[in-house]
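# have a look at this fold, sequence not included:
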């Protein structure tokens, strides 16, 4: 995506600062995991931290999905040019990917 296209992209992430903060915290968790592996930390302790990082990523994903549903489905319902069936399929596919992860 070019910078110009990015500037025109919809801004529907309601808690963007909070999401970015969470992602930075997760980035720190991942760096911590790398250090744990590098220093031969006990496997169960590493797995505990992997679980925490996974849950944190799931929380980010759910927040983004909620914002997407609010923007694309709720707001789209008032716009006759929006194909709500396509948006519902898109959202359902994303939910399915999250459930398989």
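Perfect, thanks for sending it. All values reported here derive from a predicted model rather than from experimental measurement. Numbering: from 1, shown residues only.
# C-alpha from now on. contacts and neighbour counts both.
Fine.
# quick one, helices of the chain?
All helices of the chain, identified by DSSP state H, fall at 3-8, 16-38, 43-68, 84-100.
# okay, those helices in CSV with distance to residue 74 next?
As requested, these are exported to CSV (distance: least, CA to CA, whole Å):
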stretch, distance to residue 74
helix 3-8, 21
helix 16-38, 19
helix 43-68, 9
helix 84-100, 9
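# try it against this one:
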């Protein structure tokens, strides 16, 4: 009896790849490393019973940094992926973009 690996149902969009330039990837990695450090710092602040307002200030800074990463990704997505798909006649990308923007607007 042979067992073949089961294929998991993967949404078509999940198979697509980003087309960020090496410079943008490096920029994003740097930003994400900084955010990772901020999150560790926040955890340490909580463990040390730092005043709540100071922790909240750091949380706001971290959220702002994450929003900056999202803006960079969205900009590249619009100028690359979305534009290319529209040029290929794929208007479905507009519905996908609407959902993406709605996700970013949730807070």
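Done, it's in. Quantities reported herein were computed from a predicted structural model and do not represent experimental measurements.
# distance to residue 78 of the first structure and mean neighbour count added to the helices of the first structure, as JSON lines?
Shown next, in JSON lines, are the helices of the first structure (distance: least, CA to CA, whole Å; neighbours: other CA atoms under 10 Å):
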{"stretch": "helix 3-8", "distance to residue 78 of the first structure": "21", "mean neighbour count": "9"}
{"stretch": "helix 16-38", "distance to residue 78 of the first structure": "24", "mean neighbour count": "14"}
{"stretch": "helix 43-68", "distance to residue 78 of the first structure": "15", "mean neighbour count": "15"}
{"stretch": "helix 84-100", "distance to residue 78 of the first structure": "10", "mean neighbour count": "12"}
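# quick check: closest non-adjacent residue to the most centrally placed residue in the first structure.
Most central in the first structure under CA atoms, centre = their mean is residue 61, positioned 2.7 Å from the mean C-alpha point. Spatially, and ignoring its direct neighbours in sequence, residue 61 of the first structure is nearest to residue 98 (7.8 Å; CA to CA, 6 or more residues apart in numbering).
# the one you found pairs with which position in the second structure?
In the second structure, the residue paired with residue 98 of the first structure is residue 104, using TM-score structural alignment.
# roughly how far apart are that match and residue 38 of the second structure?
21 Å (CA to CA, to the nearest Å).
# with residue 106 of the second structure instead?
Residue 106 of the second structure sits 22 Å away from residue 38 of the second structure when distances are taken as CA to CA.
# next one: residue 26 of the second structure
On the measure of CA to CA, residue 26 of the second structure and residue 38 of the second structure end up 18 Å apart.
# which residue in the second structure lines up with the residue nearest to the centre of the first structure?
Aligned against the second structure by TM-score structural alignment, residue 61 of the first structure finds its counterpart in residue 70.
# check residue 46 of the first structure too.
By TM-score structural alignment, residue 46 of the first structure lines up with residue 55.
# contacting residues for whichever residue in the second structure pairs up with residue 12 of the first structure?
For residue 12 of the first structure, the aligned residue in the second structure is residue 19 (criterion: TM-score structural alignment). Neighbour list for residue 19 of the second structure: 76, 80, 81 [criterion: CA atoms under 8 Å, 6 or more residues apart in numbering].
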